[in-house]
Each structure stands twice: as C-alpha cells, then as structure tokens.
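A predicted structure for the sequence below; I have some questions about it.
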Amino acid sequence: MSRPDATTRFSSRVADYVRYRPGYPPALLEWLHRDIGVPRTARVADIGAGTGISTRIFLEAGHPVVAVEPNAPMRDAAKQWLGQDFPALQLVDGTAEATTLSDHSIDLVSAAQAFHWFDTAAVHREWARILRPGGMALVYWNSRLLEGSAFLVGYERLLIDYGTDYSEVAERYQSDQEMRDWFGTGLRGIASFPNVQYLDHESLRGRLLSSSYAPQAGHPRHAAMLDALRQLFDNHAVDGKVAFQYQTRAFIGTLT
C-alpha cells in the first residue's frame, strides 16, 4: 500500500472515527507510570495522532504533548475536540517517518493504532533522532478479538465477506515477536489489557464505517453489508447492546 493512500484513506471517515472508535484502558497509563517509571512530566510526541483519541489520555494525565498527524481533516478534528480543554496542545503536520520535530526534544514517543501503517525501519531511525537520551517509544493498539462470542465470530465473517481490502489491512498488525525484533535489546516491557465497548446498533454501525476497509455509500456492497450488520446485531444484542471486545497490546523500550 502506498504511503499517500495510508495517509488519506481515513479522510472521509473522520466523524465516525471521532464518535465510535474505542479509547484505551486506564490500566495502560498506570502500567506506564507505575511499572515502567515514566514520569508524568515527560514530554510526549503522539505520532499518527489522528483525531486525538490517544493524545487525550496523555493530556489528561498531565503530560505536555505534541500531536503529529499528516491528515488535515483528522488534525482539525483533534484541534476542535481537544483545543479548548488543553490549550497547550501542539498539533504538527508531519509523518511518522518525518515528524519535523527537533533532535533530542522528546521524552516519550507514543504510537497507537496507526503503527501498522508506518515504515518501521524509517520510524526507528526518526524516533531515535527525536528522543532524548534515555527516552523511550511506546507502541500500542487495540486488537479486536476474533472469537470468544458468537457476535465476534460473526463480525469477523462480515468483514471478510464485505470488506474492500480487509485481509490486506488485517495482516499488517505486527506480532509480539516482530515487536521484540523491532525494539531489539532496547525492549523494556510488554503488556496486554482487556478493553471493551458496549455498542447499540447506531454505534456499531458507526464503528464499522470508521474502518478504512468498510465500503461506503455508493459502493455495490455497502447496503448489503449494513443489512448483514443489522441482522448480526439483532441476533446477538443483550439489552440493546453488543460487547465489542479488544486486547490492548503495548510494547515499550529505548531505540538504539
């Protein structure tokens, strides 16, 4: 997949992304501060910040944050969502591989759901450049569970049946071993935390349409996909909601 495509493929999905994408569990930052020992004063560069979902958790914890995001509609959404509550937030037009940030200016690089789109060799060099001595990179994402309930199994089947390039995108997520290799001897910790969204039908629909591989209005599979989603929801909802479950996987270490 070309770099421009990876940057722009969410431009038409910003509203759904803001409203329906999951956040990250509080246990993630508890682990970061308590077990890893990252101080709350650490200056964070949130790379591929998108609409600010990952940015917000660091701002709320008191960190000064620079959010780096190449997609203008997503940057604008982050500014609108976070700007009033966190006026010190810096928003930067840059990529993971070319952040535009100064040498040795960052204590912690944060890269969340977008990491699988990056050129991992190039970002290793770039992040090592912007990190201060002893600074670390935190890479984490929500991995949707593919089984464990009839709903989760059915949702995966729906994506396979109707997604435009779902298999290609799904295969891009790195394994634990790939992340161990990427950090090498700098790896300092690996953790996994449960995370869940309880979604009514409208929210489930928005969650699906926030995904870059879900066909949008006008595509020949769009209407059939939404019909299948309605049936899936009706078959498995309890008290008007389904449990959309994840494991938040996290890796942290220095870059040498």
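Nice, I can see it.

going forward, measure contacts between C-alpha atoms and count neighbours the same way
Fine.

what's the spacing between stretch 151-160 and its chain's center?
The chain centroid and the centroid of stretch 151-160 are separated by 20 Å, computed with CA atoms, centre = their mean, to the nearest Å.

one more structure, for comparison:
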Amino acid sequence: MDNTKKFNGKAAIYAKARPSYAPELINHLSYIGIAKDSFVADIGSGTGIFSKTLLEMGCNVYGVEPSEDMRSESKENLGQFATFYPVNGTAEHTTLQAKSVDFITVAQAFHWFDTVRFKMECSRILHDKGKVILVWNSRVMDSPLVQENEQIFRRFCPDFKGFSGGIGYMDEKIKTFFCNFDVHRFQNDLQFNKSKFIERNLSASYSLKENDVEYDSYIKQLNNLFDKYAIDGMLIVPNETIAYIGQI
C-alpha cells in the first residue's frame, strides 16, 4: 500500500488515541532555538498532535500532510491557531518555498519516508544552519506488557513489522540522513483506561479493522492483556520520547 494511504479512515481514532510527547522535550526544543515566530515545517503532521505543541510555543507551522483524511482532522483540531497552515504535500515534495523554514520536525513518521529524497527536500526548504528534529514515542521493549502486546500484533496483523517506536531498525537510515546529530531520551510512560488502550492499538496503521475476519478475537486478546496488567482499572505502558536533533 502507498504509505500516504496507510492511515486512511483512521484520522478520528488517531487524533483521539495518540499520546502527546514528554514535557521535557518541549523544554529542549526551546533550548535549541525553537521559539515564538519560528517557522517550522511539521512533515507528516497527521492530525496535528505535534503541530499543536509547536503552535502553543508561538511558532508558525506548516503542517505538511498528504492524507486528506488526516489533514482535515488537523484543520478541525487546530483551527483556533492563526499561524497553522495545512499543506497538501509529502515529505519528498512539500510544495514549500526554498529556504522558507527555520526547523523541520517529524513526529512518528520518518520511517515512512524515502530518506534520500526527503533529505534533498529538507536541504531545499531549510534556512542555512537549520535543524531537523525526528521524534518518536517509543514503547520500552523490555517490558513484559509491551512484549505481549507485540505478540498479539504479530499473531493477528499481517502488516505488522514491529513497533514504529522500536526504532533500532532505523539506526542506519538516521545515521546517513544527518551529517551530525544528538539523541535525547525522555521518560514518558502512558496511562490508559481500557477503552483508551483499545483505541490506541486500533490507531496503528497495521491494526485490524472492524470488518476483518479475526477482529473479534483480536479485540478479545487486547482486552485480556489489559485485564492482566491493569491496576484499579488503569494500565501504565512503559514509554519514552526519543528525539534525534541535528543538521543534514
């Protein structure tokens, strides 16, 4: 499937279920120079979760998103911000003007991109000495809960190749993308009630949908997993926010 279409039909649940990023990351973004009136291209901006963080910092944000479904959701979610500019574009062809942004951010999406072509596009639209920030919310893989969650996906979801947040497989692409970069990790454990936990799983690109044959069995296994590890109706999923920040 075309990567730009993997989240078709999932925009509403994605916006509802996906978590925000560690507050410490926001402090670090300020430290590296993202500030009020900065121009930022948020590439693969989806429903606008990370764009909202930048907008709340006072940035001018180009939310570049190829999915009409996701882009429409971002317009609805971020309509109160006068400095949000939704853009129908891709990572490899943003349609933005040359040397038009101070920073480029990519939250939870770099693994979908053609890395070589995206790097060329970054070079085109970034101001000199501009920085790129790649961000993931990443499950902590040594957690038994996370490991069992992974096994459910492997059993039921043919398109599952591993959690996008478990980004060890991206290391070589990241190294070749940047000319120099730093890695920052911030604890960001996530708390769910049962319905939110199920919605978070359903928001994944590879998740089964309601009309899939094994959907009911899949949901039953996710419910059982929640019941096994939840305490007083709440489940803590070990998670960290990881940011790769550098120049290309």
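Cool, the structure landed. Just so it is clear, the structure is predicted and the values come from calculations on it, not from any experiment.

In contact with the residue most central in space within the second structure, which residues?
Nearest residue to the geometric centre of the second structure (CA atoms, centre = their mean): Gln108, 2.2 Å. By CA atoms under 8 Å, 6 or more residues apart in numbering, the residues touching Gln108 of the second structure are 134-137, 164-165.

Ser100 of the second structure too?
Ser100 of the second structure neighbours (CA under 8 Å, 6+ apart): 39, 125-127.

That one -> the first structure?
The pairwise alignment with the first structure assigns Ser100 of the second structure to Ser105, based on TM-score structural alignment.

which residues sit against the helix or strand hosting Arg188 of the first structure?
Assigned by DSSP states H and E, Arg188 of the first structure belongs to strand 187-199. Outside strand 187-199 of the first structure, the residues that touch it by CA under 8 Å, 6+ apart are 22, 24-25, 27-28, 36, 142, 180, 241-254.

for Met234 of the second structure, what are its contacts?
Counting by CA under 8 Å, 6+ apart, Met234 of the second structure touches 191-194.

what separates it from Phe186 of the second structure, distance-wise?
22 Å (CA to CA, to the nearest Å).

Check Lys16 of the second structure too.
Taken as CA to CA, the span from Lys16 of the second structure to Phe186 of the second structure is 23 Å.

on that earlier part again, lining up the contacts of Gln108 of the second structure with the first structure, which overlap?
Contacts conserved in the first structure for these, using both residues aligned by TM-score structural alignment, their matches' CA atoms under 8 Å: 135-137.

tell me the two of the contacts of Gln108 of the second structure that are most distant?
Leu134 and Ser164 (12.6 Å; CA to CA).

Secondary structure element holding the alignment partner in the second structure of Gln231 of the first structure?
If you follow Gln231 of the first structure across to the second structure using TM-score structural alignment, you land on Asn224. In the assignment (DSSP H and E), Asn224 of the second structure maps to helix 215-229.

Over to Trp141 of the first structure?
Here Trp141 of the first structure sits within strand 131-144, counting by DSSP H and E.

Tell me the first helix or strand C-terminal of that strand.
Past strand 131-144 of the first structure, the next helix or strand by DSSP H and E is helix 150-162.

Report the buried residues of the helix or strand following that next one.
Next in sequence after helix 150-162 of the first structure, counting helices and strands by DSSP H and E, comes helix 166-170. Within helix 166-170 of the first structure, the residues scored as buried using 16 or more other CA atoms under 10 Å are Tyr166.

Helix 166-170 of the first structure: average distance to aligned residues in the second structure?
By mean CA distance after the TM-score superposition for the first structure, the fitted helix 166-170 of the first structure averages 4.1 Å away from its aligned residues in the second structure.

between the following helix or strand past that helix and strand 131-144, how many degrees?
The element immediately downstream of helix 166-170 of the first structure (helix or strand, assigned by DSSP H and E) is helix 176-183. Computed by axes from the mean of the first three to the mean of the last three CA atoms, to 10 degrees, the angle separating helix 176-183 of the first structure from strand 131-144 equals 170 degrees.

which residues sit against helix 176-183 of the first structure?
With contact meaning CA under 8 Å, 6+ apart, helix 176-183 of the first structure is reached by 120, 187, 251, 253-255.

Based on its surroundings, how many neighbours for the residue nearest to Ala78 of the first structure when sequence neighbours are not counted?
Counting by CA to CA, 6 or more residues apart in numbering, Thr51 is the residue found nearest to Ala78 of the first structure once chain neighbours are left out, at 4.4 Å. Counted with other CA atoms under 10 Å, the neighbours of Thr51 of the first structure add up to 28.

just checking, what residue in the second structure corresponds to Thr51 of the first structure?
For Thr51 of the first structure, the residue aligned by TM-score structural alignment is Thr47.

residue contacts, that match?
11, 14-15, 70-74, 77.

So which of those wins on neighbours?
The contacts of Thr47 of the second structure, ranked by neighbours (other CA under 10 Å): first place Ser74, 26 neighbours.

any idea how far that residue is from Phe39 of the second structure?
Distance from Ser74 of the second structure to Phe39 of the second structure, by CA to CA: 18 Å.
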